[in-house]
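> Mind looking at a prediction? Sequence and model below.
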Amino acid sequence: MSLTIIKPGLLDTLQDLGRPGYGGLGINRGGVMDRYAAQVANMLVGNEVREAVIEIHFPGAQFLFEQNTLISITGGHFNAMLNDEPIPLWHPIVVRKNAVLHFPKLQNGNRCYLAVHGGFCVPQWLNSYSTHLKAGAGGFHGRKLEKGDEIPFKESSIYFAGLLKPGKEFEALKWGVDTGSTYLHPNEIFFIEGNEWEQLTYQSQKAFLQDNFTVHPFSDRMGYQLKGVDLHRSANTELVSSAVSFGTIQLLPNGQLIVLMADHQTTGGYPRIGHVISAHLPKLAQLRPSDVIHFIKTDITNAEQLLIAQQQELNILQRACTERLNSLYVKH
């Protein structure tokens, strides 16, 4: 069985944690923008973290569930509802067949993630389920989801109807995830110096650290264009194109900045003045156009410690979710 798109959203695609290892062929990693939220969504429904999820932008699609299943929604808060009843984020939720999920109101964040127990049954492209829109490959026929699309689920032996109370279309299970530490101070983004940081003039370095920058409306999955004070290098020498990554902060010729996101190109010739630390990429991914960013410089040691702490939290969470779900299946 499957879910069906009964009304398309702005940009809803199947994504996973991406396809690393193909940069030498000019194929970027891609994948979800908020890797933390996507991993947690899969954990809550008992999946491996690399299973495909649906990345949803507001206004989101409307989904019809054609079988009883277990779902979770994480990331941005779009006031998710099942049959016009609000459902909680960051919780596992048992859904009855023929229930309709929709997202009527933006509360905060820029994208949310829908996971289903077992995952979505779609073919991989280069070892990943992620949609590569430029190549028209991966995901669901290499494109965003449209009205009438039916996305099959992988097989499950769990009888989810036994977890539903009579007359109820869904049941939110009793546990959830506290994400306070991951998204704390959402506008404060830590970065480490890039190769061309020292090429900035002293005044530009000072302005970058003291001033705020605003996310431009033209921002997308390839990069966030930022509006702020013009920054300058001491000498405008040409650079050889070099490797870039998710979170690289580049200085454009007009003095403005761009932060590369999940669908970034594999190389770039603009000065790399910094890199957003990996632990803060989830916060960055949830910023919307007109949101403000304040960059805070840190070092590699602190960046590594924050990432290790975040990964340890995910490991603990995965074990806890597995234990909870296993006990539930045994009980029923």
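Nice, thanks for sending it over. Numbers count the residues shown, from 1 in each chain.
> Please make it C-alpha for all contacts and neighbour counts, starting now.
OK.
> give me the number of residues near the residue nearest to Gly26 when sequence neighbours are not counted?
Sequence neighbours aside, Thr266 is the residue nearest to Gly26 in space, at 6.0 Å (criterion: Cα to Cα, 6 or more residues apart in numbering). By the criterion of other Cα atoms under 10 Å, Thr266 has 19 neighbours.
> I'd like the secondary structure assignment at Arg288, please.
What DSSP: H, G, I helix; E, B strand; the rest coil gives for Arg288 is coil.
> alright, now check it against this:
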Amino acid sequence: MSILILRPGVLDTVQDFGRFGYSHWGINPGGVMDRSAAGIANLLVGNSKSNAVVEIHFPGPQILIEQTTLISICGADFTAMLDDHELPMWQPLLVRRNTVLHFDKLVSGTRAYIALHGGVDVPHWLGSCSTNLAAASGGFEGRRLEKFDRLLQGENRFYLSGWLKEGDDLRKLAWRASVKALYDDRHSISIVPGPEWDLLTKTAQEELLENNFMIHPSSNRMGYKLKGPILERTNNDELISSGVIFGTIQLLPNGQLVVLMADHQTTGGYPRIGQVIAAHLPKLAQLRPSDCIQFTRTSVAAAEQLYFKQQNDLNVLEHACNTNLKNVVC
């Protein structure tokens, strides 16, 4: 089972949930930018939520489906099309061999995820299938996808061809994920104070929480540079470099902020004045350059409660999807 890239998009890579335990070697976790969208895409087609997927940006790729398979597309809405049929998001789709998947128009979001039943089958590097472009390793040959690249699927658990009636190019299975709560109030991003929060003056702390910050056009998978009021420090003493993670907010020497994203460096010497809560990283990942962010302060306890609720919802979805798929097969 395979798919063939007929025309690459602006940035298409194979990603999973990342590789952990190698930061002391200078190798960051990487992985998908939006774990919720990628995880849901996998669950809808009967995979483990951390299976490898294709992360795409707009303009998106044109892909030949070489064998009948089950797919789902989650995350940003790029108006997915199968030949001449517009495809729904957040729903499992049975697609026939020799049809072409393409993306016509940017509607919302920044990153979409294509999940294939069985996952994308690429070699593991340091325990992960994620593409590390800086190291030219992992994913598909350590690089973004190019024309005529062929991606293999993992093990097929079901006889999919038998689900399509003769003449049908597409079958929409009768369930979908509801994700309104995940991306609701998408510009409001909750944070907890970071280790160097008190290096901000009281006025700067207030300005951080009272003003909007615009995502700079040069932002990418490594970090979102933000444009907003200049935030002052209580002192300008140099700091010893310390560990950073996805969602760490650093204060730059010019008083502006950067939010570290999936491809962040492993250490940094700038003050870590805040941390985006894990439950809000998915909606942060779907914001685009020129979008504005409003930070709100929350507690660690509230952040944990929201995260655990999200994970519980995913567990419920996983059980429902697996049950539905088994019923369809039977």
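Received, thanks. If you're wondering where the values come from, they're calculated on a predicted model, not measured in any experiment.
> TM between them?
Once the chains are overlaid, their TM-score stands at 0.99 when taken by TM-score structural alignment, normalised by the length of the second structure; 330 aligned residues with a Cα RMSD of 0.8 Å.
> still on that earlier bit, how far away is the residue nearest to Gly26 of the first structure from Gln286 of the first structure?
22 Å (Cα to Cα, to the nearest Å).
> Equivalent analysis for Gly118 of the first structure, please.
Gly118 of the first structure is 26 Å from Gln286 of the first structure, by Cα to Cα.
> His102 of the first structure too?
19 Å.
> From Arg35 of the first structure, how far out is Val49 of the first structure?
9 Å.
> Return the set of buried residues in stretch 226-234 of the second structure.
Leu226, Lys227, Gly228, Ile230, Leu231, Glu232, Arg233 (16 or more other Cα atoms under 10 Å).
> let me fix that: stretch 269-288 of the second structure
270-288.
> Same check on stretch 239-256 of the first structure?
Neighbour-count burial for stretch 239-256 of the first structure [16+ other Cα under 10 Å]: Val244, Ser245, Phe246, Gly247, Thr248, Ile249, Gln250, Leu251, Leu252, Gln256.
> check contacts around Ile240 of the second structure.
Counting by Cα atoms under 8 Å, 6 or more residues apart in numbering, Ile240 of the second structure makes contact with Gly269.
> what kind of secondary structure is it in?
coil.
> Likewise for Leu152 of the second structure?
Quick answer, by three-state DSSP: Leu152 of the second structure is strand.
> Check whether it really touches Ala52, as I assumed.
No - using Cα atoms under 8 Å, Leu152 of the second structure is not in contact with Ala52, being 11.2 Å away.
> re earlier: contacting residues for the residue nearest to Gly26 of the first structure?
Gly23, Gly26, Ile27, Asn28, Ala243, Val244, Ser245.
> show me the contacts for the fourth one.
I take that to be Asn28 of the first structure. Arg19, Pro20, Tyr22, Asp263, His264, Gln265, Thr266.
> I'd say the third one and Arg29 touch.
Yes - counting by Cα under 8 Å, Tyr22 of the first structure does reach Arg29; the two are 7.3 Å apart.
> Those two: who's more crowded?
More neighbours surround Arg29 than the other of Tyr22 of the first structure and Arg29, with 23 against 12 (other Cα under 10 Å).
> Distance check, Lys227 of the first structure against Ile189 of the first structure.
Relative to Ile189 of the first structure, and taking Cα to Cα, Lys227 of the first structure is found at 16 Å.
> Neighbour count for Val49 and Arg35 of the first structure, which is higher?
Between Val49 of the first structure and Arg35, Arg35 has the larger neighbour count (other Cα under 10 Å), namely 23 against 20.
> Residue in the second structure paired with that one?
Matched by TM-score structural alignment, Arg35 of the first structure corresponds to Arg35 in the second structure.
> what about the helices in the stretch 151-300 of the first structure?
202-210, 281-285, 300-331 (DSSP state H, counting those that start in this stretch).
> Now Arg288 of the second structure: closest residue in space that isn't a chain neighbour?
That would be Thr110: by Cα to Cα, 6+ apart, it lies 5.9 Å from Arg288 of the second structure.
> Same check on Thr267 of the second structure?
Gly243 (4.4 Å).
> And the one you found? What does it align with in the first structure?
Using TM-score structural alignment, Gly243 of the second structure pairs with Ala243 in the first structure.
> Contact partners for its match?
Counting by Cα under 8 Å, 6+ apart, Ala243 of the first structure has contacts Thr266, Thr267, Gly268.
> switch the cut-off to 10 Å
Gly23, Gly24, Gln265, Thr266, Thr267, Gly268, Gly269, Arg272 (Cα atoms under 10 Å, 6 or more residues apart in numbering).
> Cross-check the contact I'm expecting between the fifth one and Leu239.
No - no contact is recorded between Thr267 of the first structure and Leu239 when judged using Cα atoms under 10 Å, the distance being 11.7 Å.
> Could you pull up the residues touching the equivalent of Ile73 of the second structure over in the first structure?
Under the alignment by TM-score structural alignment, Ile73 of the second structure pairs with Ile73 in the first structure. By Cα under 10 Å, 6+ apart, the contact list for Ile73 of the first structure reads 37-38, 40-42, 44-45, 53-56, 80, 87-93, 112-116.
> measure Ile73 of the first structure to Thr182 of the first structure for me?
Ile73 of the first structure is 16 Å from Thr182 of the first structure, by Cα to Cα.
> Equivalent analysis for Gln124 of the first structure, please.
30 Å.
> Next: Thr13 of the first structure.
24 Å.
> So between the two, which is more surrounded?
Just comparing Thr13 of the first structure and Thr182: by other Cα under 10 Å the higher neighbour count belongs to Thr13, 28 against 18.
> what sits against the residue of the second structure most remote from its centre?
For the second structure, the largest distance from the centre (Cα atoms, centre = their mean) belongs to Asn235, which lies 36.4 Å off. Contact partners of Asn235 of the second structure, counting by Cα under 10 Å, 6+ apart, are Leu199, Leu200, Thr201.
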